[in-house]
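>>> Sequence and predicted structure below; questions after.
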Amino acid sequence: MDIALDENGKSVSLSVAITREQWQRIRHEQSFYCPICKEKVLLKLGLEKKWHFAHRTDSQCVNGSPLESKEHQNAKQLLYEWLSRYHNYVEQEAQVPSLPLRPDVFFQRFNQYYSFEIQRSAIDPIDFYSRHVTYLNNDIQPLWLGCKSQLRRKSECEFHFSSLDWLLLQTSLTSFPQQAIGYIDVQNKAIIQLSYPIPLAPNNIYAQPKVLHLNEHPFQEKLFLPSDDYHWNKICDHWKKQRHKWRTQTYRQLSRAESYMNEVYRSFLMNLNYFPSLCCFPIPSSIVIRTPPPLWQSWIVFKFLSKYRLHQVFTLDILIEQFLHCVKRNIFDIRPSLFETPHESLIRPFNDYLYCLEHVGFLEQVRPGQYVRRKKISICSDLEELVKEDEKVHNIYSREAFAKIMFRVSN
């Protein structure tokens, strides 16, 4: 950490322009203490690593984190300089009264306090949750950013999705209605935002990047909201390519979900490549489900809906409970939510998928949370016919329908 207290309780920062020899002299004359736990800390003045205050090895203080990377340090300084141009009260590693945490950058805008937290590596979810909620409970709006070095791009709009990304995404959902993940790019003095990530594989997502150059904008909350100017044609083109991969891929070693659904398909005289077009919708809110979309959507159609007669009522709650039973059996996989129960975390993605089925005429919602099936399940084992059906469903599933499930806050 860069800041400690002296023997009089006054804040001491290593960012001041003092030489190593001067710090060595000060270190011999007085002791330093952690602002959080009040334990004595050591002033480290090494020649290779950044100067810092360090707890003793047996300390349990939450402020005794490992030495920050250079990227983390530069990111804090970049945010500090950016915010200082527009706001009077901006601090790095501020000691906030009654708060057992020190935000990377703390500032006030009008009557609202904000804390920027920069995360370069994975963190224990319980610790992450505790920090986030502590800020909220103290009327401080937390804003979490990853470091650009952790942003792993696979193509223009396809990215690796890590456990850290999942934590960052969840905080955006609790801060604002829309979904976005932010990364700070120190070299280009910008924040890169991935908007509306759509799951493609357990660790891959489609997302549209947006670059916010800090020297062009003052801080506003809306800067961290995904733009509604998304590129529908790009989404369609990428999804078509991904669907083609699923239809043509060779399965050499089956996962638990693939093995299970392969048996289901075989009972309908199909295989894993010949899922119906109704079982492959891009659902942004389904990021909570690690299992690839064609598998869990096919389960809904073939294992759940097939048990109901035409026009027989079924409920969203029963659908979720039966899916969670498969999760408990390790057939399907969902990401653990920080702020919701497993049942709650599936309400929106399943609601969105049922809306898609309703939009193309397969289902009808008769009451809130209650649906009936209007059509028989269509089965096809001819790839050319399936591709034609894919295009037909795509034409019905319009930009407006996709926008509705993207931009609604809740169901």
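Arrived safely. Residues are numbered from 1 along each chain as shown.
>>> drop to CA atoms for contacts and neighbour counts, all remaining ones
Will do.
>>> Is L136 within a helix or a strand, and which one?
Assigning secondary structure by DSSP states H and E places L136 in helix 125-137.
>>> Enumerate the positions of that helix that are buried.
By 16 or more other Cα atoms under 10 Å, the buried positions in helix 125-137 come out as 128-129, 131-135.
>>> could you say what helices and strands the strand ranked longest in the chain packs with?
Ranked by residue count, the top strand of the chain under DSSP state E comes out as strand 190-201. Counting contacts by 3 or more Cα pairs under 8 Å, 6 or more residues apart in numbering; DSSP states H and E, strand 190-201 packs against strand 180-185, strand 204-213.
>>> and H72, what helix or strand is that in?
Assigned by DSSP H and E, H72 belongs to helix 70-84.
>>> tell me which residues of that helix are tucked away?
Of all the residues in helix 70-84, those buried under the rule 16+ other Cα under 10 Å are 71-73, 75-80, 82-83.
>>> Same list, the residues you listed, but as TSV with distance to H343 please.
TSV is the format used below for those (distance: Cα to Cα, whole Å):
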residue	distance to H343
E71	38
H72	36
Q73	39
A75	37
K76	38
Q77	41
L78	40
L79	38
Y80	40
W82	41
L83	40
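>>> Out of those residues, flag the one nearest to F106.
Of all the buried residues of helix 70-84, Y80 has the smallest distance to F106: 8.6 Å, by Cα to Cα.
>>> need the contact list for that closest one.
Y80 makes contact with 90-92, 105 under the criterion Cα atoms under 8 Å, 6 or more residues apart in numbering.
>>> So which of the residues you listed sit within strands?
90-92, 105.
>>> Let me have these in TSV, adding neighbour count as columns.
Formatted as TSV, the ones in strands among the contacts of Y80 follow (neighbours: other Cα atoms under 10 Å):
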residue	neighbour count
V90	22
E91	19
Q92	21
V105	23
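>>> ok, the residues you listed vs V393, which is closest?
Out of the ones in strands among the contacts of Y80, the member with the shortest distance to V393 (by Cα to Cα) is V105, at 48.1 Å.
>>> Give me the nearest residue to that closest one, chain neighbours excluded.
Q92 (4.5 Å; Cα to Cα, 6 or more residues apart in numbering).
>>> Use this one as the comparison:
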Amino acid sequence: MNAVIVAVALMLLLSLMRINVVIALTISAMVAGLSAGLPLPDVVAAFEKGLGGGATIALGYAMLGAFAVALSRSGITIWLAHSIISKLGHEPTAKQTFWVELMMLAALLLMAVMSQNLIPVHIAFIPILVPPLLRLMNEFQLDRRLVACVLTFGLVTPYMLLPIGFGNIFLNDILLANLNGNGLNATAELVMPAMALPALGMLSGLLIAVLFSYRKRRDYSSAHVDDSPTQIQLPSAKQRWLALLAIAATLAVQLYTDSIILGSLAGLTVFTLTGLVKWHQTHDLFYNGLKLMAMIGFIMIAASGFAEVVKATGHVTTLVDSLTQHFADNKALAAFAMLVVGLLITMGIGSSFSTIPIIATLYVPLCISLGFSVSATIALVGTAAALGDAGSPASDSTLGPTSGLNADGQHDHIWDTVVPTFVHYNLPLLAAGWLAAVLL
């Protein structure tokens, strides 16, 4: 059997059995290499090579964590949480509860969207902003699976559609560059329109989650939830403006250098120069940021090792060839097969950004030979890469929501984040991506 299918299936099975994702990825990587006939020393060497490639990701997450801790110390996230809670009275009516709940979900969605495009802190804001809101969510009996779906939508859809921040990296620096590097004559003006229909698929999944799937109330205990942010001293107007200045510096540097590390460093520099963070506190700041993002960083490093082993097996090419050769005369079936393969690859390595270089070399020549238009090829490759980002145990788009919603130990990563986001986003995205490939 194909080593890619074996490895991804095993990784998902182990994760569903609640085995730690790092362990699941490591075991699955070894099985992938051995099942492909590679000697064990070669498998280990490939895995360790991949681990080295994840070092940049790990440092980037550590810097993001430090920036997020500095941002929380400025009080701006507590101020935002307090602004939401203050809309409630001592005995809120059902109408008040509905509107505050809606406002809270909208605020979380807006923050998730901005974290990808306008304020490139990625998932680092979640473990800072979400825990202060858990008590309020518990009082509302709000199903946290819905919150996970809202956050994941905001983390994935913006970079699929909007060429700003992480979206610029995904759409232009990675997707467009790899498409043209493999023989497609595409321009930046075609990318956003081509990805619009897949983005609508994500939107339909969000609406299903909000309007149908998680309308029922769910009980949670508040015994282990931190006290309400109303009991914490709120930041002054000066502190809020300085925090916004740090955010602006982070955005500007990140956009100019395409470096999360340098962007986060710029924000931290503003915090220290303005006195919001003292010089002697920078060690503590980085240490706490590392603790905040350590598990996510390790999972992403392990995912890099897994991806390197999968590539070393050579079975990605075999899988694509075996699926597509049966559909060479049928564009609709070929498009569906390519999307399914993209889903398998991204579910395994957990990164849509890393999936594009793997599949573009195989998909672009095939799309050209089958007569797909340039726009259809963009939509097909972009969707195939994005598939699996929502719903992968190793994806930061699922790890981020869990890091905030499980602050009190009542939100399971697999069953409360991974499974709901997989169902609500991968299935509509698969359908929308297929339509885009056929219609464009």
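The structure has been received and is ready for your questions. Note that the coordinates shown come from a computational prediction; the quantities given were computed from them, not determined experimentally.
>>> How alike are these chains, TM-score-wise?
Overlay of the two chains. TM-score (TM-score structural alignment, normalised by the length of the first structure): 0.27; 181 aligned residues with a Cα RMSD of 6.9 Å.
>>> about what we covered before: return the member of the contacts of Y80 of the first structure nearest to C236 of the first structure.
Nearest to C236 of the first structure among the contacts of Y80 of the first structure, with distances taken as Cα to Cα, is V105, at 39.2 Å.
>>> Downstream of the helix holding L136 of the first structure, the next helix or strand is which one?
Reading on from helix 125-137 of the first structure to the C-terminus, the next helix or strand found by DSSP H and E is strand 140-147.
>>> orientation of that next one relative to strand 180-185 in degrees?
60 degrees (axes from the mean of the first three to the mean of the last three Cα atoms, to 10 degrees).
>>> Name the residues that touch the next helix or strand after strand 140-147 of the first structure?
For strand 140-147 of the first structure, the following helix or strand on the C-terminal side (DSSP H and E) is strand 153-155. Strand 153-155 of the first structure has contacts (Cα under 8 Å, 6+ apart) with 159-160.
>>> How many neighbouring residues does V6 of the second structure have?
For V6 of the second structure, the neighbour count with other Cα atoms under 10 Å is 16.
>>> pretty sure it is touching G33, no?
No. Checked against Cα atoms under 8 Å, the pair V6 of the second structure and G33 is beyond contact range at 10.3 Å.
>>> Which residues are in contact with each of those two?
Listed as contacting both V6 of the second structure and G33 by Cα under 8 Å, 6+ apart is no residue at all.
>>> picking up where we left off before, next, format the contacts of Y80 of the first structure as JSON lines and append distance to A54 of the first structure.
Output for those, formatted as JSON lines (distance: Cα to Cα, whole Å):
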{"residue": "V90", "distance to A54 of the first structure": "24"}
{"residue": "E91", "distance to A54 of the first structure": "20"}
{"residue": "Q92", "distance to A54 of the first structure": "17"}
{"residue": "V105", "distance to A54 of the first structure": "20"}
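>>> For S13 of the first structure, state which of these is nearest.
Using Cα to Cα, Q92 comes nearest to S13 of the first structure of the contacts of Y80 of the first structure, at 9.7 Å.
>>> Distance of that closest one relative to P342 of the first structure?
37 Å (Cα to Cα, to the nearest Å).
>>> Where is the longest helix in the second structure?
Ranked by number of residues, the top helix in the second structure under DSSP state H is helix 282-313.
>>> what comes up buried for it?
For helix 282-313 of the second structure, a neighbour-count test (16+ other Cα under 10 Å) marks 282, 285-290, 292-313 as buried.
>>> what's the answer for stretch 55-70 of the second structure, then?
By 16+ other Cα under 10 Å, the buried positions in stretch 55-70 of the second structure come out as 55, 57-70.
>>> Which parts of the stretch 251-400 of the second structure are helices?
260-273, 282-313, 315-324, 331-349, 352-370, 374-386, 396-405 (DSSP state H, counting those that start in this stretch).
>>> quick revisit: out of the buried residues of stretch 55-70 of the second structure, the closest to G267 of the second structure would be?
F67 (6.7 Å).
>>> From the contact counts, what lies against the helix or strand harbouring A249 of the second structure?
Element membership of A249 of the second structure [criterion: DSSP H and E] is helix 237-257. If you count contacts as 3+ Cα pairs under 8 Å, 6+ apart, helix 237-257 of the second structure packs onto helix 76-85, helix 260-273.
>>> Compare the ones you listed and give me the one nearest P401 of the second structure.
Comparison of these against P401 of the second structure by Cα to Cα identifies helix 76-85 as nearest, at 16.1 Å.
>>> That closest one: what's the following helix or strand?
In N-to-C order, the element after helix 76-85 of the second structure by DSSP H and E is helix 94-117.
>>> packing partners for that following helix?
So helix 94-117 of the second structure, by 3+ Cα pairs under 8 Å, 6+ apart, packs with helix 76-85, helix 144-161, helix 166-168.
>>> Okay, angle between it and helix 237-257 too, please.
Calculated by the same axes, to 10 degrees, helix 94-117 of the second structure forms an angle of 40 degrees with helix 237-257.
>>> got the buried residues for helix 94-117 of the second structure?
So, applying 16+ other Cα under 10 Å, buried residues of helix 94-117 of the second structure: 97, 100-101, 104-105, 108-109, 111-117.
>>> Return the member of those nearest to L203 of the second structure.
If you rank the buried residues of helix 94-117 of the second structure by distance to L203 of the second structure using Cα to Cα, L109 comes first, at 12.1 Å.
>>> ok, Q254 of the second structure - how many residues close by?
The tally of other residues near Q254 of the second structure (other Cα under 10 Å) stands at 24.
>>> How about the one 3 residues further on?
A count of neighbours around T257 of the second structure, defined by other Cα under 10 Å, yields 11.
>>> need the contact list for it.
Neighbour list for T257 of the second structure: G263 [criterion: Cα under 8 Å, 6+ apart].
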